[in-house]
Structure formats: C-alpha cells, structure tokens
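> Next come a sequence and a model predicted from it.
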Amino acid sequence: MPAVAAATATAAATTTAVAAAVAPPAFAARATSVEGSPVREILALTQRPGIVSFAGGLPAPELFDTEGLRAAYDAAFALSARRALQYSTTEGAPELRAAVAARATARGLATGADDVVVTSGSQQALTLVTAALIEPGDVVLAENPTYLAALQCFGLAGARVVPVPCDEEGILPDALAELVARERPKLLYTIPTFQNPTGRTLPASRRAAVAEIAARLGLWLVEDDPYGDLRYEGRDVPWLAAHPGAEDRTALLGSFSKTMAPGLRLGWLRAPAALLRAAAVAKQAADLHTSTVDQLAAAHYLATVDLDAHIGTVRAAYRERRDALLGALGRTLPPGCAWNRPEGGMFVWARLPEDHDATALLRTAVAHGVAFVPGAPFHTGAPDPRTLRLSFTTHTPREIAEGVGRLGAALAEYGATPRGLSAGARP
C-alpha cells in the first residue's frame, strides 16, 4: 500500500527531524539572574485557613469602599460606554490626570495635569523610569534595606545596586554625598515616608539635604510614596520633590492601591517634562495605556466621593491595629527582641535576639499558625538575618494578639530545639 508506506516514511522523517532539533536560544541573563520574590512565595504558603499572616503588605479588604467603587464603574459606563471600552491615550485620561494633579497640589506640590502620567500601579511607574534612565552597568543607590520589587526592577535592568547607609530615621546625608562622589550613580531610589520594609520616615531636614546633594553632584531622585496618606500620628512631611534643588530631577511615584483598592492597578508618575516623555514612550512599548474603564471609574470616584474622608476611616482602623501589634509585641516577645514605632504606613520592623535567624524561625512559626517576612531579602548590602517585617493591616486587634502569641510560642520552641541551637540561638 504505497499511501501507507509514504505516510510511514513521512512520520519517520518527522520524528528524526524533531529528534535532531536544536534547542532554542537561552534566556536573557537578566531573566535568570534575578530571583522571584520570597514575599510572594510566603503569601502563597500562608493561604491555608487559620494562619495569622503578618507577611503581606495588603490593605484590609473589609475597608474597601465597594459601594462607592461599584457606583463609579456604573457611571463610567453610563456616561460613555464606548469611551470606557475603547483604546485611550498613553498618558492617561485627562480627568484622572487632573484629579491626581489637584491632590498633589493640595499636598503642597504645585502640579498640573501635563506633569502626570497614569500608570498600571506605581510599580509600573518605577519600571518606566528605570527603562528611561538605566543602562546595564549603571549604578543605582538605594536605602538599606529597601522595597524588594525595586531591587528586582533594577536587577532586570542590569543595574548595580549600592546600599546607602541608614539609621532609624533613614538616609544619612553625609554618607550619601560620599557615595555619590565615589560611585557616580545614575539615581537614588528612596521611600522616604513610612518606608517598606522598615516603616521609618525621613525627617524634613534630611530631605532638604538629599535634594541639595542631588542638585550639587548631579543625581536623579526617584521618590516612591505609596503609603504617604496613611499617617496615624505626627505631622506630614513635605515630599522630597517639593524641596529646593529637587524640582528638575525628581520622579515622584504614587498609587491608589492603598487608598482605593490594589485590584484597580492604578498609579501615577509625576516627573520633569523630558523624563515624563521618555517614560510615556516606554509605556507605549509596554502596554499602550492603562485600562480606560478603570481610569474613568477612578476619575468619577474622585469627583463624587470624599476620598479623604474614606482615608480617615482607613487610618483609624489601621492606627488601632498598629497599636494592637505594638502592645502585643511588648507583652509577648522575649528579652533581646526590638522593634520600631512607625508613625504611619503598614509595617513594623523587628529584630530578634543575637544569633537568631528569622528565616529559620519562619518554618517554626508557620507550624504554629503564624507568618511574617524575614528581613534578609530586603537588604541591598549584607543582610541582617535577625530582622523581620510585620504587617498589621489585614487582621483585627484580637487576631493580631493571637498571632503574636503564636509568634512568641514559635520563638520559645526555636530557641529550645537543636535546630535553633545549631543556628546559634540561645535557649
């Protein structure tokens, strides 16, 4: 049967060709040199019921204004469904850019709509600025420790990240000046207000010094401010971007994730015109534009709802939860542990006694039904294995007390077991 023979021969030839196929080219070096986020991995680990998780920096879902946001989406469709479902401009919906500019101006930083590009979360704003400014081998300065996803972003760009010495209040200006003179970095990345992961806030005097150093020595400033609206005590500190010397060199990143809802994936970038234009071109290559319907819903929400009143409700709840965490830590953790008292934000930064290791403790903690994020991955320099980040926003005060009690039990077990002793922990 010639047809069958021909088919068999063809199949055999195909099999031989497949067997002899050459593997596709390798991944880019940056794709294999940058590790995944351990925070995301820990979040996946703690999804089982019953875990009290201090791991994720997540807003409390019960505080979302679901009714207000639903009405805003209804209005976006009712006013112009065709526009809501259509492509949009890369820079963003004009009414949302204007609303962002008005809020920035109200906080003391004169801003026009043309000074703003809407992004798919402030994480994208950081990615766009990095794409516009950083080439492989460029030096980036960052606080030590700092936001883990920023380290990933700079790593993917091929930057060399150099840590800036910090104390309990943040960047040390004299040390920064020495680093800039020695390393000739392209930019400084900083979260000066309620920093992730430490919760600390850079004082106004140091912000002025950082701006002066940037202007005198030639440096871009990238100011990340996702938590600035979440202040529970003390006075607001002006943005770094508002200080003399920073006007022509600061990219300010903002977000609606902590005040509206993170699922909207809405953020914004305020920057000098040339950098804003370069970032818009990078955004065109990335996703053309941020979701039109989400932008229009957010613009309608800002026009019809008192967002500041909603933020006030969130602040009150988070202040109570912060205080519950601080109180429980004081009652529960053993001598040798230490932690700070952030004036706002979502995180408390803690340190275990000497010779303890937070990463090793995490395994014991999860077995006790509690989770946190070890501090080591956040460090830009040599990590401090004793550090850990505790987020207080997603649990009630009663749940927080229960979680800290479990953490105390885990610490006691860690210090009393051979595993703990092998890591140098004292019983």
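Structure received.
> For the rest of this, base every contact and every neighbour count on C-alpha atoms.
Fine.
> is it true that residue 208 touches residue 239?
No - Residue 208 lies out of contact with residue 239 (C-alpha atoms under 8 Å); the separation is 9.9 Å.
> Just the helices from the stretch 151-300 of the chain, written as ranges.
Along the stretch 151-300 of the chain, counting by DSSP state H, counting those that start in this stretch, helices occupy 173-183, 204-217, 273-287, 292-304.
> Determine which stretch of the ones you listed is the most buried.
With neighbours defined as mean count of other C-alpha atoms under 10 Å, the helices of the stretch 151-300 of the chain peak in mean count at helix 292-304, which reaches a mean of 21.
> ok, and the closest non-adjacent residue to the residue nearest to the spatial centre of the chain?
Geometric centre of the chain, nearest residue: residue 147, 5.6 Å, by C-alpha atoms, centre = their mean. Spatially, and ignoring its direct neighbours in sequence, residue 147 is nearest to residue 196 (5.5 Å; C-alpha to C-alpha, 6 or more residues apart in numbering).
> so what's the one you found up against?
Applying C-alpha atoms under 8 Å, 6 or more residues apart in numbering to residue 196 gives the contacts 146, 147, 347.
> Next one: the second one from residue 198, what distance?
So the one you mean is residue 147. 9 Å (C-alpha to C-alpha, to the nearest Å).
> List the contacts of residue 59.
Counting by C-alpha under 8 Å, 6+ apart, residue 59 touches 257, 258, 261, 262, 393, 394.
> Just the closest of the contacts of residue 196 to residue 380, please.
residue 146 (7.0 Å; C-alpha to C-alpha).
> How many residues are close by that closest one?
22 (other C-alpha atoms under 10 Å).
> sorry, back to before: quick one: the contacts of residue 196 as TSV, columns for secondary structure and distance to residue 304 too.
Shown next, in TSV, are the contacts of residue 196 (DSSP: H, G, I helix; E, B strand; the rest coil; distance: C-alpha to C-alpha, whole Å):
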residue	secondary structure	distance to residue 304
146	coil	36
147	coil	33
347	strand	31
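> Compile those residues into CSV and extend it with columns for distance to residue 60.
Converted to CSV, the contacts of residue 196 look like this (distance: C-alpha to C-alpha, whole Å):
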residue, distance to residue 60
146, 23
147, 20
347, 13
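> which among these gets closest to residue 9?
residue 147 (59.0 Å).
> these two touch, right, the closest one and residue 376?
No - under the criterion of C-alpha under 8 Å, residue 147 makes no contact with residue 376, lying 11.6 Å away.
> try this one side by side with the last:
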Amino acid sequence: MSDERISEKVKNVQSSAIRELLKHSKMEGVISLGGGIPNPDLFDREGLQIAMDKVLSVAWKEAFQYGLSEGSPELREAICQLSAQRMISCNPDEVVITSGSQQSLDMVARVLINPGDTVVVERPTYLAALQVLQLAEAKLESVGTDGEGMNVDELEALVKSKTVKAVYIVPTFGNPGGVTLSESRRKQLVELSKRYNFVIIEDDPYSEINFGDKQFKPLTEWAKEMDNSENVIYTSTFSKILTPGARVGWVIAPEWIKRQLVTLKQATDLHTSSLSQALTHQYLATGRLAGQIKLIRESYKQKCDTLCEQLETQMGEHLTFHRPMGGMFLWATFKDGRNTTEWLKATLANGVVYVPGEFFYANNPDRSTLRMSYVTASDENLKEAVARLKASL
C-alpha cells in the first residue's frame, strides 16, 4: 500500500549499483576495485586543520551564518582563479556554488529539461548522471566512445534526425570509461552545438588528476572561441582534489540559466554549507592545493601503471582496455563476451570486487565490460586483485 504513495518519477530512478556494491567491499579480506572514491590517505589533514583553525579564529560568524544562494563571494573569486589555471576565463557572477557536482547536475537538469526532452549521453556514461536524467524524465539517447572519447560523428547523425535538448559529457579522464575527448572532437562537438542549438553539460571532476603534461582545453573555453558560450554549462568539484566530505562543487553558466539556478538553489537548500565554503576558501588561501594535486597525480599514476601492467601481463589474452591519461578509472572489455555481472559472483568468492559495466549504459548495455578504480588500493593489493581476477576465470 505504501508503495503507491511514492511519486512515479522517483519510483523510476534506478538504485546506484556502486552503492549496493560498497557493502561487499567492506567485507573482511575483499579487495575493492569498485568504489569511485578518492584515497583518504591523501587528504591534506594538516592543511585542512590550518584552514579550519583560521575559520574558527577569524571567519566563524560567517561560517555559522546563513549565506548567499549563489555562494560566498570570496570562494567564487577563488574558483575563478583556479579556473584560469584550467584555461577557463570567467568572473564570479558566472559561478554558483553547489553541494558537490551531483547537486550541480541535478539543478542543471531540473532547470533545463522538460519531461520527454531528448538528452544524449556517452556509451558508457556516469551512473549518477543517468539517475539525475531519469528523475528529470528526459528521453535518453546514447552514442559510442573509443580511445578518443565520444564518437561525435555518431552524435552528428543523431542530431540531424531528431531534436536534442542537451548533451551530457565527461570529456577529460571520464567516468567510467577513463578516456579523454580529443581536441579535434572537442571543436567538432562545440560546432555541432552551435549549428543545432543544443546545450552541452560539461562535467569536469577529474581534469586536475592528469598523468602527463598535456592540458586539454575545456569545452566551455572552445565555446567562447567559436561564439557559442551561451550553449555550454560547466560543472566541477573539490571532491576529488580536496575532500568529498565538504560537499563543495560549482557551476559556471551563462546568465540565461544562471539566474534560474540561483532561484532553484533558494528552493532546494537555501545555500551550500557556509562552514564548508569557508573551510574551502581558507584552504585555497594557504596555497597548498597545488602541492596536494601534485601528490594525488603521482600516487594515482603509480597505481594506474601498476594495474595496467598487471592486466596486460596476467589477463591481456582475455580483455582489452585503453590506458587512462588521468583520472581514477580503467574500463575493460572481455574478448569472449563474458557477462561481468554474472562473473562478479566468482570474483567475490575469491575476494575482489569491481563494478559490472552494464550499469553505466542508458540503453543497449555491453555486459562484457567492467570498471575498475585503482586509487584506494595499495600497489600490492592491486597485484593481488589481478591475480584473484585471473584465478576467477
């Protein structure tokens, strides 16, 4: 009886497979390649302590008070400075502070999408974005990816045949695919957006976790060069480079949607935690973030290399994958078409967990795929995990 009282739109949202798998990863003796969470050993506890002491000594009244719905002016200014290092030119009036990038996606979807609007995602795509888009009652279409990211030619064929409201993409070191959209495809995507007048939702949690020297110009900046800045909305977060527990993300948006995002923020939670914003601002003021990012890059690159080498050596005859240029994830496909959801029972029995790939598809899932996160396991555990995966064959 009680089930009938739940709204249809909420009943239709799928539970996160990753959240369900977390209970397995907590079991004694299990090595987890499943969770998409940063390594807590790399949280800058000393720097956060310095920042919090500063909050409590000089900014405590503001930190414990209500704040502006669009976010702290000081933090928005600091985000513009951080954005400049990512080749993004913006001003504080374009920035809205959110409670993590998940809220950014939810707010953008609710402001932008009417029930039945067509939204295109990558195949595969970020699981929690699928949940948000389902909740917004979007009609989902998907286009394939390869080693250069989204297949924009496939997208072009789609937008020629039907009206598309928006394209959601994680272009740099993506989740779950671990791939990066090439420069030529970035330009092609922005040009398509201009020609067919659809919005690009650019989700960028991982670009700072770069294993090489090459920087990738964000779509939002390509859009400025191509006179299409009204059609790109950029979201990012401090979760992967500082701490996810603070729940601080942001949106950089053109004025036509930014005003509505602020209004929705008022109706949603008034504003992001003043304490979290103050902590983040004071941390940025310490100047420690660059060193923190360097530490994360070096650690994650080492772990990624270890996992890739072990997979190539131990399981190269069984699966294929693209070596990530950054980020937190490796995506693999079994050559024999093995169903990885079914196979998980065998790997769990051998003490290792991953996320089956089928959960990352809007439609037509490839069940021979899987996502592995390498960032929280030690090098020795990564080697042992691959040995257990091989034994599970």
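Cool, got the structure. Just so it is clear, the model here is predicted, and its values are computed rather than measured.
> quick one on the thing from earlier: show me the contacts for the residue nearest to the centre of the first structure.
Applying C-alpha under 8 Å, 6+ apart, we find residue 147 of the first structure in contact with 196, 197, 378.
> with the residues you listed in mind, which one is nearest to residue 158 of the first structure?
Residue 158 of the first structure lies nearest to residue 378 out of the contacts of residue 147 of the first structure, by C-alpha to C-alpha, at 18.1 Å.
> Could you report the neighbour count for the counterpart of the closest one in the second structure?
Using TM-score structural alignment, the partner of residue 378 of the first structure in the second structure is residue 360. Residue 360 of the second structure: 27 surrounding residues under other C-alpha under 10 Å.
> With the one 10 residues further on instead?
A total of 25 residues lie near residue 370 of the second structure under the criterion other C-alpha under 10 Å.
> what's the spacing between the aligned partner of it in the first structure and residue 127 of the first structure?
Using TM-score structural alignment as the criterion, residue 370 of the second structure maps onto residue 388 of the first structure. To residue 127 of the first structure, residue 388 of the first structure is 26 Å away according to C-alpha to C-alpha.
> on that earlier part again, what's the mean deviation for the particular helix or strand that has the match of residue 370 of the second structure in it versus the second structure?
According to DSSP states H and E, residue 388 of the first structure maps onto strand 387-391. With mean C-alpha distance after the TM-score superposition for the first structure, strand 387-391 of the first structure departs from the second structure by a mean of 0.3 Å once superposed.
> do the same with stretch 174-181 of the first structure
Mean deviation of stretch 174-181 of the first structure from its aligned counterpart in the second structure after superposition (mean C-alpha distance after the TM-score superposition for the first structure): 1.7 Å.
> Which positions in the second structure sit opposite that stretch in the alignment?
Aligning stretch 174-181 of the first structure against the second structure (TM-score structural alignment) gives residues 153-160.
> which non-adjacent residue is nearest residue 409 of the first structure?
That would be residue 368: by C-alpha to C-alpha, 6+ apart, it lies 7.5 Å from residue 409 of the first structure.
> what's the answer for residue 260 of the second structure, then?
residue 111 (6.7 Å).
> which element is the counterpart of that neighbour in the first structure on?
Pairing criterion TM-score structural alignment: the partner of residue 111 of the second structure within the first structure is identified as residue 132. Assigned by DSSP H and E, residue 132 of the first structure belongs to helix 122-133.
> Pull out the buried positions in that helix.
Using 16 or more other C-alpha atoms under 10 Å as the test for burial, helix 122-133 of the first structure gives 122, 123, 124, 125, 126, 127, 128, 129, 130, 131, 132.
> outside of that helix, which residues touch it?
By C-alpha under 8 Å, 6+ apart, the surrounding residues in contact with helix 122-133 of the first structure are 119, 150, 153-154, 157, 186, 226, 251, 253-255, 266-269, 275, 278-280, 282-283.
> Show me which of those residues are buried.
Buried, going by 16+ other C-alpha under 10 Å: 119, 150, 153-154, 157, 186, 226, 251, 253-255, 266-269, 275, 278-280, 282-283, out of the contacts of helix 122-133 of the first structure.
> Map residue 214 of the first structure onto the second structure.
Per TM-score structural alignment, residue 214 of the first structure is aligned with residue 193.
> Closest one of the contacts of residue 59 of the first structure to residue 24 of the first structure?
Comparing the contacts of residue 59 of the first structure against residue 24 of the first structure with C-alpha to C-alpha places residue 262 closest, at 37.4 Å.
> Tell me which residue of the second structure lines up with that closest one.
Applying TM-score structural alignment, one finds that residue 262 of the first structure aligns to residue 244 in the second structure.
> Check the burial of that match by counting its neighbours.
Per other C-alpha under 10 Å, the neighbour tally for residue 244 of the second structure reads 18.
> I'd like to know how many residues surround the nearest residue to it once chain neighbours are set aside.
Using C-alpha to C-alpha, 6+ apart and skipping the chain neighbours, the partner closest in space to residue 244 of the second structure is residue 238 (6.8 Å). Residue 238 of the second structure has 19 neighbouring residues, counting by other C-alpha under 10 Å.
> Let me know whether residue 238 of the second structure touches residue 277 as I believe.
No - using C-alpha under 8 Å, residue 238 of the second structure is not in contact with residue 277; the gap is 10.7 Å.
> shared neighbours of the two, anything?
Joint contacts of residue 238 of the second structure and residue 277 (C-alpha under 8 Å, 6+ apart) are residue 248.
> The longest strand that the second structure contains vs helix 152-161, what angle?
Ranked by residue count and defined by DSSP state E, the top strand of the second structure is strand 139-146. Between strand 139-146 of the second structure and helix 152-161, the angle comes out at 150 degrees (axes from the mean of the first three to the mean of the last three C-alpha atoms, to 10 degrees).
> Just the buried positions in stretch 61-75 of the first structure, please.
For stretch 61-75 of the first structure, the neighbour count (16+ other C-alpha under 10 Å) marks 63, 64, 68, 69, 72, 73, 75 as buried.
> Can you tell me what sits against that stretch?
260-261, 293-294, 296-298, 300-301, 305, 310, 314, 394.
> Now do it: which range of the second structure does it align onto?
The aligned range for stretch 61-75 of the first structure in the second structure is 40-54, by TM-score structural alignment.
> How far does stretch 114-132 of the first structure stretch from one end to the other?
OK, stretch 114-132 of the first structure end separation, C-alpha to C-alpha: 18 Å.
> Let me fix that, I meant to ask about stretch 27-36 of the first structure.
Span of stretch 27-36 of the first structure from end to end, C-alpha to C-alpha: 15 Å.
> Next: stretch 34-54 of the second structure.
36 Å.
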